[in-house]
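>>> only geometry, no sequence info:
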């Protein structure tokens, strides 16, 4: 079968194409304005699936351009809600890690550049690459005013300073190849989490953070790696998740990693956004969205279970 080649379409042609595929459009000018704002690829290609009869076929009889807009804006609100909590967790882990590392191995620049202060026997390549990244940051310190200040004035850039330059992905890898004692010191700050679980949580959260930061589709995104078993999954017997790498898994991670007040506020914002979506596109489509997010019917009950 020959590949169908994509070619440039004007905004009017894009609208005509959608109408040919039986998508309801109430106002062509508003639709054109939205296509200009978000692009056909980001808006239609990104969010059309639940509104279509088949992947490459016509749209369902009750599907509308406005419904796709509502889903796009819902996903945008999801990115904002989740990203806010990812940033909170990232700062918390950076603080805990730098404190624990300095307490165990020292607070000098050479201490965190010493491969022997990590699990080098198991993660030799990862550690070497990471130390190379840190050396590069120090070498080109002018990119970061606070790093350059410590380098020039004190001839030493402490870990808690250079830690601010690291991405969530860097942080996740750093924790993963650290020694067991350091991992345990960080993990003990969170109830009912073992170091290997925290490591897998940080790995998955870093991937979701990138999706949020880059404005990619979030609601049905799934990572390749899954979260290690967490007790809360077994608290309600009828809930047996098919995957532990979806957005509901992220919610469970936030339950373990956020302070109670922050988590409850997060749940309120999440529930408000879902309620609004249900009002905008209807219960049947909202159910499909929640399924894509990995949310079971009783997600509120599971989200409210106390952590022992």
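On my side now, so go ahead. All values reported here derive from a predicted model rather than from experimental measurement.
>>> okay, CA-based contacts and neighbour counts for the rest of this
Fine.
>>> For stretch 112-127, which residues meet the burial criterion?
Neighbour counts over stretch 112-127 (16 or more other C-alpha atoms under 10 Å) mark 112, 113, 115, 117, 118, 119, 120, 126, 127 as buried.
>>> Likewise for stretch 301-308?
So stretch 301-308, judged by 16+ other C-alpha under 10 Å, has buried residues 302, 303.
>>> Break down the stretch 101-250 of the chain into its helices, ranges please.
Across the stretch 101-250 of the chain, reading from the start of the chain, the helices by DSSP state H, counting those that start in this stretch fall at 109-112, 124-139, 145-154, 159-162, 168-176, 180-187, 195-213, 247-257.
>>> Residue 39 is nearest to which of the ones you listed?
With C-alpha to C-alpha, the closest approach to residue 39 among the helices of the stretch 101-250 of the chain belongs to helix 195-213: 18.1 Å.
>>> So which other helices or strands are in contact with the closest one?
Of the remaining helices and strands, those touching helix 195-213 by 3 or more C-alpha pairs under 8 Å, 6 or more residues apart in numbering; DSSP states H and E are helix 65-105, helix 168-176, helix 180-187, helix 247-257.
>>> second one coming, line it up with the first:
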């Protein structure tokens, strides 16, 4: 039970008008207070103010630096929103491709139900947890997915890997791959992506987390990646692996040539539209960001 003291520590709620005034008191220039108030009716103050962290005056954390404006703040927010949407599209492509690759190779190497055999995986404990999770996913999918119900009726619930994989998440297939027999892991990484499997393991973990951030409308701008991807030494000389650019870089490495070109065109257009307000340090883009990505085509 919460005590009265706990409630006393929490700040009282503010009106939309008061939220505008808080911004103004902190030295954020607002040209049109009415517009700002209407914007805050659509985007939570707490959510929006996170983008203003980069505006803070280092000498006085309660104030923003000169030339900080509400227009620039909303521009950063809109840039981040559109970047999430762009990344979601290519992450879907990567996820579906990897589902295809891993299910095809497991089926042909170990058989349609080979994913159930602990001998085909590195750690028995993780394999059991993976199977339990998959059974729950399949159970929840019976009512909504006709192909799952079909396999229950015709094959007594024995669902081949190429069907079972379709009810899983990016995070699930990332963990499945990490625990997979090393020979098959190595084969998948080399044949489909031409990279060592240790890198592919790391990249899938990074991208599954980025995908979840995007799907739940989280912030990418000025945020560190939860799972920093393993990068080659030459890449680490050009940029660090903590910001969203590192994820964009590995996305580009996992796309086909045509997919990569389309993605780069869309990304460059987005960057150019918001170029004046973006601080590239906060998204980890090096000065030669485009050249780095083109090299991966």
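Yep, that arrived. This is a predicted model, so every value here is computed, not measured.
>>> quick revisit: adding distance to residue 141 of structure 1, write the buried residues of stretch 112-127 of structure 1 out as JSON lines.
As requested, these are exported to JSON lines (distance: C-alpha to C-alpha, whole Å):
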{"residue": "112", "distance to residue 141 of structure 1": "16"}
{"residue": "113", "distance to residue 141 of structure 1": "16"}
{"residue": "115", "distance to residue 141 of structure 1": "21"}
{"residue": "117", "distance to residue 141 of structure 1": "23"}
{"residue": "118", "distance to residue 141 of structure 1": "24"}
{"residue": "119", "distance to residue 141 of structure 1": "27"}
{"residue": "120", "distance to residue 141 of structure 1": "26"}
{"residue": "126", "distance to residue 141 of structure 1": "22"}
{"residue": "127", "distance to residue 141 of structure 1": "21"}
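>>> which among those gets closest to residue 73 of structure 1?
Where the buried residues of stretch 112-127 of structure 1 are concerned, and distances follow C-alpha to C-alpha, residue 73 of structure 1 has its nearest neighbour in residue 126, at 38.5 Å.
>>> what's the burial count for the residue nearest to that closest one when sequence neighbours are not counted?
Closest residue to residue 126 of structure 1 apart from its sequence neighbours, by C-alpha to C-alpha, 6 or more residues apart in numbering: residue 177 at 7.5 Å. Residue 177 of structure 1: 20 surrounding residues under other C-alpha atoms under 10 Å.
>>> Kindly report the same for residue 275 of structure 1.
Using other C-alpha under 10 Å as the criterion, the residues surrounding residue 275 of structure 1 number 14.
>>> re earlier: Serialize the helices and strands packed on helix 195-213 of structure 1 to JSON lines and add fields for mean neighbour count and distance to residue 300 of structure 1.
Output for these, formatted as JSON lines (neighbours: other C-alpha atoms under 10 Å; distance: least, C-alpha to C-alpha, whole Å):
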{"stretch": "helix 65-105", "mean neighbour count": "19", "distance to residue 300 of structure 1": "17"}
{"stretch": "helix 168-176", "mean neighbour count": "20", "distance to residue 300 of structure 1": "28"}
{"stretch": "helix 180-187", "mean neighbour count": "19", "distance to residue 300 of structure 1": "26"}
{"stretch": "helix 247-257", "mean neighbour count": "22", "distance to residue 300 of structure 1": "11"}
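>>> Of those, which is nearest residue 305 of structure 1?
With C-alpha to C-alpha as the measure, helix 247-257 is the member of these nearest residue 305 of structure 1 (9.3 Å).
>>> so how far is that closest one off the chain centroid?
Using C-alpha atoms, centre = their mean, to the nearest Å, the distance from the centre of helix 247-257 of structure 1 to the centre of the chain it belongs to is 11 Å.
>>> do stretch 273-280 of structure 2 as well
For stretch 273-280 of structure 2, the gap between its own C-alpha mean and the chain's C-alpha mean amounts to 21 Å (C-alpha atoms, centre = their mean).
>>> Buried ones in stretch 266-276 of structure 1, by neighbour count?
Buried residues in stretch 266-276 of structure 1, counting neighbours by 16+ other C-alpha under 10 Å, are found at 266, 267, 269, 270, 273, 274.
>>> To which secondary structure element is the fifth one assigned?
What it means is residue 273 of structure 1. Using DSSP states H and E, residue 273 of structure 1 falls within helix 260-281.
>>> need the next SSE after that helix, C-terminal direction.
The helix or strand immediately downstream of helix 260-281 of structure 1 is helix 283-293, counting by DSSP H and E.
>>> what angle sits between that next one and helix 260-281?
Helix 283-293 of structure 1 and helix 260-281 are oriented at 140 degrees to each other (axes from the mean of the first three to the mean of the last three C-alpha atoms, to 10 degrees).
>>> So which elements touch helix 283-293 of structure 1?
helix 260-281.
>>> can you do 10 Å?
Counting contacts by 3 or more C-alpha pairs under 10 Å, 6 or more residues apart in numbering; DSSP states H and E, helix 283-293 of structure 1 is packed against helix 65-105, helix 247-257, helix 260-281.
>>> Distance to residue 302 of structure 1 added to these, as JSON lines?
Written out in JSON lines, the entries for those read as follows (distance: least, C-alpha to C-alpha, whole Å):
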{"stretch": "helix 65-105", "distance to residue 302 of structure 1": "18"}
{"stretch": "helix 247-257", "distance to residue 302 of structure 1": "9"}
{"stretch": "helix 260-281", "distance to residue 302 of structure 1": "12"}
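>>> and of these, who's closest to residue 234 of structure 1?
Distances from residue 234 of structure 1 to each of these were compared using C-alpha to C-alpha; the shortest belongs to helix 247-257, at 12.0 Å.
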